[in-house]
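1. Predicted model and sequence follow; I will ask about them next.
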Amino acid sequence: MIVHTRYKTVLIAAFLLAAGLTSCKKMLDEENLSGITDETLYTTPKGFETLVNAAYSYQRWWYGKERGYNIGETGTDLWTNGAGDVYPDLTTYQNLQATNGALQEVWSNFYKAINVCNAGIARVGNSGMDQALQIQRTAEFRFLRAFYYYHIVETWGGVHLTTEETVGVVTEARKSSVDDFYNLIIEDLRFAVDHLAPTTADYGRVTKPAAEAFLARVYLTRGLNAEAGALAKKVISDYGFALLPNYADLWRMNNLQNSEIVYAVNYSSNLNDNDKQDDNVYPDGDNRGSNSAHMLFLMKYDDQPGVIRSLEYGRPFNRYQPSRYLLYLFNENIDSRFEASFQNVWYCNQPNASGRPAGMNVGDTAVFISKYTVPASVRATKNYTIYDDGDIYNTDGSSKNRLRYISLKKFMDNTRGSINEAQSVRDAFVIRLAEMYLIVAEAAFKTGNNEEAVTYLNIIRERAAKEGHKEEMDVNAADVTLDFILEERAREFAGEQMRWFDLKRTGKLKESLQKYNPHAITYFRDYHMLRPIPQNQLDAVTNKSEFTQNPGYQ
């Protein structure tokens, strides 16, 4: 398991980048009584490993974090604001500007991560490691650099690209083309594929199949469909990964390291190792911590008659509400993924009879949310609270109740220490084997091979089928369209921080918002295909006429 050691000097290189690319102010002002510097620390194998671990750690700024969800999942056809949404400008595009805090934090920390990777690649030869381990660590750094640059270029386009370690204060930034970014990303990932080991005993480290899988995702993004399909097939066939027979088992807290996970960002069962706060190493403060996903998709349930907050039902932050479109993508009579992904019933857990409706006992239904209309005649016969489609959504799919809704439960964690504990030790899945099947399907469709596409689609659909319904879940080659593949990706990956990139990759973002997200399409403009460069970056550079804001933003 990747756990980064808490040395004061471990991120000196990252601090230097923060001073150079993010802000001109001095970031580190302390007397180094130990005498340890980056020049000495990274010249021993043990010291160099702290740099490797630091490079991994910045993935935790994205996966399982509110910022990553708002950038990678909201602002799409699948989600709208819950009442507690902190970044509604990302969810709806209304007044999205360069001062957005999520964009500023992700930009800053991904560029810090890039600098750590560049430093590691440049310094590995003096690390004291043997040659084989040097190559392995270089491959890890290059995978991670590609990972961070992929998210940067997809989010902001052709911004600053460098392969050199920043040492000292740098006040100029240069714009590079998107092609230049992807040339480096693909080059780095090919190196990683060629030099990484196929397996690891240190869960959380990248492996050869993980690099191949991520490269397949990149190839698909760049329209290299044959290459994407071939690599995805290789990941499926060559390494012993296997789809779990039961989709719901993917999300069990006692089954996180399972046969379907190609790559994950791991969180430690020791909460102290999850960097919730370390003022010396991470001066941004209480911004990292563990996986927050368990709170973000939950409706406000704990003020309803008969229900109190519990570990089982989670701490409801009420950030994101599923779109009506997302809920209706599922035929829950035959597709197990609806019940595995969503919660629409809350049972009475109120021990005091005075807090329960008359006739309600512990264990009885207390709240039921239906995606269909529940007639008044039926409601009159029930002693529990009912919300139906008409209570939550308008006929055009817009939301009229942002507090109560069917809630995504995939990321729940009932192993937390208390009902108000915000930290979860759940690993964040970056690449699941199911994605490889759907990459093959999309690549095959785009190259005119619907027969192959439907074969791989049906494998995923049959895994999701309820008992006795496999044949009903099967589709035919004539059913395969790009829209259908995107629908299947939504059913399979809802909430897994891919949707915005999926819609951008396929050119379907604007169209999907027009059809299914009336809140967002009101404010969406074509220039929103890129996010605004953070204002604090623009303020810091001295070559302002060259490094300018993305078009459309003030």
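-> Great, that's in hand.
2. use CA for all of it now, contacts and neighbours both
-> Fine.
3. Now Trp251: closest residue in space, sequence neighbours ignored.
-> Spatially, and ignoring its direct neighbours in sequence, Trp251 is nearest to Lys410 (5.7 Å; C-alpha to C-alpha, 6 or more residues apart in numbering).
4. pretty sure that neighbour contacts Met253?
-> No - between Lys410 and Met253 there is no contact under C-alpha atoms under 8 Å: 10.1 Å.
5. Of the two, give the one with the bigger neighbour count.
-> The neighbour count for Lys410 versus Met253, taken as other C-alpha atoms under 10 Å, is higher for Lys410 (22 against 16).
6. Grab the longest helix from this structure for me.
-> Ranked by residue count and defined by DSSP state H, the top helix of the chain is helix 131-156.
7. Pull out the buried residues from it.
-> 134-156 (16 or more other C-alpha atoms under 10 Å).
8. All the strands of the stretch 151-300 of the chain, in order from the start?
-> Using DSSP state E, counting those that start in this stretch, the strands of the stretch 151-300 of the chain run over residues 261-265.
9. Okay, one more to line up with it:
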Amino acid sequence: MKKILNIVMLSCIALLTVTGCDDFLDADNKSNVTSDEYFNTEAGFETLINYAYAQLKPLYNASPTMQCSGTDMYHRGRNSMPDTDLQIYSSLNAENGTVNSFYVNCYRGIQAANCALFYANSVDADDNLVSKRSQEARFIRAYFYFELVQHFGGVAIVDEYISSIVTTMPRNTLEETYSFIISEMEAIVGSGSALEETDLNGRITKQAVYHYLAKVYLTAGWDLNNNTYFTTAANYAQQAIALGSGLDETYADLWDPSRDNMHQEVVFALQYDRISSGAAGLSETSNGNQLQTPFGSYYGGEENHYKYSSSNFCPSEHLMYLYEPGDSRYEATYMTKLYCTDVNDQYSGDYYAPYNGTAEDDDISYYYPAHYQSSADDIAAWRNEDLAHRASTKVIPMTSITLSTDEVTPYTYYEAATLDVFGLTCIRKFDDPESSFNNNTCYRDIVLARLGETYLIAAEAYLEAGGHQAEVDQMVNTVRERAYRGSGLTASEYEKSNVDLDDILDERALELAGERLRWCDLRRTKKLVEYNIAYNPELINGENSFNGADGNQKLYRPIPQNAINLNDAEIEQNPGY
């Protein structure tokens, strides 16, 4: 009998092995039917589509190393980043395991989508359903290629299901790779589109495709030096915006953990559910994600009753100084107050108090004021607002020269991050109050696209197209209006005019902190070297850190050496490696 599952996995594009995913399908089908019989049923076909969606999760489940290392916004904390090579560049080479895993996972996702599309030609199911699911699979395939092209440049295009070992995979050009991505995405929102306009259930929609078409055209405009692409990017961004309801929610409400799956601003998210995982007999500690764990200081062990923190990616000093008075995103992005039931008991932490309704009765053990709230008068006024709960609070300002947690020893911001427990604030946007003290127990959805970013994509596209300064300013100020809503400031006090590229990157940092976008942002806008030199405290050798042995700079990731070794085609390595 044929194996119930015969989804062939690509390994490093040369297909080192051809494997099945028996465990996955065995859980769904225990009957004595062949793979063709099962996958040609509606239930079997839906299994393939769901499996293709599931292949997105390995890119984002764990540490944000590929997306956040080596930028201006993050540096190590108490612990080093999981892969220091990607933070310091000088030692990054084609043998890097993190890069190889990312590359392999993208091609696994492509193969899963190709498998679903293969069976779409023969499945016995409603035509409208097959059309809709096929368009979802085509998007997923194009999405993986967009991830690849941003990190590696042109890559080998595989657009058919592969059921046997293939050892020759020529690398396509940058232009060919972008052309494939664009043609796939445009085809599924054309006249025959079966996609819903919007959807909160985690499936691909027209709005999501428009958002990503805007981003693909924007990135291709930079990479291919094609100015007309910027105009197209702006148009697609506007189409995505038109299908939404604007930025109606406050920034804090947008990240309310009790309302996952309910935010109209979210365009596309990877959804997680603790209840269904338990019902399926899956372990809570291995089937969630690490979304809430990396971004901040180390807060001690489980006995302290604060959240688990791997403390690998601390928000940088540069990021802290981008916030301005009145910007609600500071309080909504960071846990500026750590609560406890008794400030004199180090083991009485109550990290999730703001979500559980106990904050009002708790003491505050640590307070991390923004740089503009850190004068002696500011801190004294803050204590006096609630002296009963704040008299003994340790105050650690988020400033370039701050204090150790003994409140006596002066520390630089970087020293506070790397030497101290409780030395810095942490990102709270992704907090899961139901999680246990473990690495993989967060079940918050991973937001991949939302309208807050769509407006900023439009702003960048209008800027690079030229002649649209009013539209550039309007897009950025729409985002800023939400950020300053309720601050008491007038529009003239927070709006920006004559917005330039650095302004847009600053706004992206503020709006999208922790959302795993920064490395691609800096590479796309050709600011990768400049911003690392200026703001990455771990870039020891400055610009020389980017210089490869071949005399070129490392502006892409290296093509994994395994992919080159196992490919009979001649594969040219990226510059710098």
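-> Cool, the structure landed. Fair warning: this is a prediction, and the values are worked out from it, not measured in the lab.
10. Can you pull the TM-score for these?
-> For this chain pair, the superposition-based TM-score is 0.84 by TM-score structural alignment, normalised by the length of the first structure; 521 aligned residues with a C-alpha RMSD of 3.5 Å.
11. distance from the longest helix of the first structure to the second structure after superposition?
-> Superposing on the second structure and averaging over aligned pairs (mean C-alpha distance after the TM-score superposition for the first structure), helix 131-156 of the first structure comes out at 1.1 Å.
12. That helix maps to which residues in the second structure?
-> Using TM-score structural alignment, helix 131-156 of the first structure corresponds to residues 127-152 of the second structure.
13. now for Phe411 of the first structure: what does it line up with in the second structure?
-> Match for Phe411 of the first structure (TM-score structural alignment): Phe430.
14. got a list of what its match touches?
-> 255, 257, 291-292, 444 (C-alpha atoms under 8 Å, 6 or more residues apart in numbering).
15. Repeat the analysis, applying 7 Å as the threshold.
-> By C-alpha atoms under 7 Å, 6 or more residues apart in numbering, the contact list for Phe430 of the second structure reads 291-292, 444.
16. Same question for it, what's its three-state structure.
-> The three-state label given to Phe430 of the second structure by DSSP: H, G, I helix; E, B strand; the rest coil is coil.
17. Look up how far Glu360 of the second structure lies from it.
-> The gap separating Phe430 of the second structure from Glu360 of the second structure is 22 Å, by C-alpha to C-alpha, to the nearest Å.
18. Strands of the stretch 401-550 of the second structure, residue ranges please.
-> Counting by DSSP E, counting those that start in this stretch, the stretch 401-550 of the second structure has strands at residues 401-403, 410-412, 446-450.
19. just checking, what packs against the second one?
-> What that stands for is strand 410-412 of the second structure. Counting contacts by 3 or more C-alpha pairs under 7 Å, 6 or more residues apart in numbering; DSSP states H and E, strand 410-412 of the second structure is packed against strand 401-403.
20. any idea how far the strand it packs on is from the chain center?
-> 30 Å (C-alpha atoms, centre = their mean, to the nearest Å).
21. need the contact list for Asn266 of the first structure.
-> 204, 427-428.
22. Tell me the one of these nearest Gln97 of the first structure?
-> Nearest to Gln97 of the first structure among those: Ala428, at 28.6 Å, using C-alpha to C-alpha.
23. The second structure: which residue goes with the closest one?
-> Per TM-score structural alignment, the equivalent position to Ala428 of the first structure in the second structure is Ile446.
24. ok so, going back, pretty sure the residue nearest to Trp251 of the first structure is touching Leu250, no?
-> No - the pair Lys410 of the first structure / Leu250 is not scored as a contact, 8.6 Å apart, by C-alpha atoms under 7 Å.
25. Can you check which residues contact both of those two?
-> Common neighbours of Lys410 of the first structure and Leu250 (criterion: C-alpha under 7 Å, 6+ apart): none identified.
26. Quick check: end-to-end length of stretch 28-36 of the first structure?
-> 15 Å.
27. That stretch: how far from the chain's middle?
-> How far stretch 28-36 of the first structure lies from its chain's middle: 36 Å, per C-alpha atoms, centre = their mean.
28. same deal with stretch 424-444 of the first structure?
-> Chain-centre distance of stretch 424-444 of the first structure: 11 Å, with C-alpha atoms, centre = their mean.
29. before we move on, what about stretch 76-96 of the second structure?
-> Put simply, stretch 76-96 of the second structure sits 18 Å off its chain's centre (C-alpha atoms, centre = their mean).
30. For that stretch, buried residues please.
-> Residues 76-79, 81-90, 92-94, 96 are the ones in stretch 76-96 of the second structure that count as buried (16+ other C-alpha under 10 Å).
31. just stretch 531-549 of the first structure next, same as before
-> Neighbour-count burial for stretch 531-549 of the first structure flags 531-538, 540-541, 547-549 (criterion: 16+ other C-alpha under 10 Å).
32. Save these as a markdown table, and put in distance to Arg432 of the first structure too.
-> Output for these, formatted as a markdown table (distance: C-alpha to C-alpha, whole Å):
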| residue | distance to Arg432 of the first structure |
| --- | --- |
| Arg531 | 27 |
| Pro532 | 30 |
| Ile533 | 31 |
| Pro534 | 32 |
| Gln535 | 35 |
| Asn536 | 36 |
| Gln537 | 34 |
| Leu538 | 37 |
| Ala540 | 39 |
| Val541 | 39 |
| Phe547 | 37 |
| Thr548 | 37 |
| Gln549 | 35 |
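33. Counting only helices, which of the residues you listed make the cut?
-> Using DSSP H to define helices, the subset of these located there is 535-538, 540.
34. Mind checking what secondary structure Thr381 of the first structure has?
-> coil.
35. Quick check: it vs Ser336 of the first structure, distance?
-> 29 Å.
36. Now do the same contact list for the residue most central in space within the first structure.
-> The residue lying closest to the centre of the first structure (C-alpha atoms, centre = their mean) is Gln497, at 3.3 Å. Neighbouring residues of Gln497 of the first structure by C-alpha under 7 Å, 6+ apart: 68-69, 72-73.
37. What residue in the second structure is paired with it?
-> Checking TM-score structural alignment: Gln497 of the first structure goes with Arg516.
38. What separation do you get for that match and Asn498 of the second structure?
-> Arg516 of the second structure sits at a distance of 27 Å from Asn498 of the second structure (criterion: C-alpha to C-alpha).
39. what about the aligned residue in the first structure for Asp36 of the second structure, distance to Met27 of the first structure?
-> Alignment note (TM-score structural alignment): Asp36 of the second structure maps to Glu39 of the first structure. For Glu39 of the first structure, the distance to Met27 of the first structure equals 19 Å [C-alpha to C-alpha].
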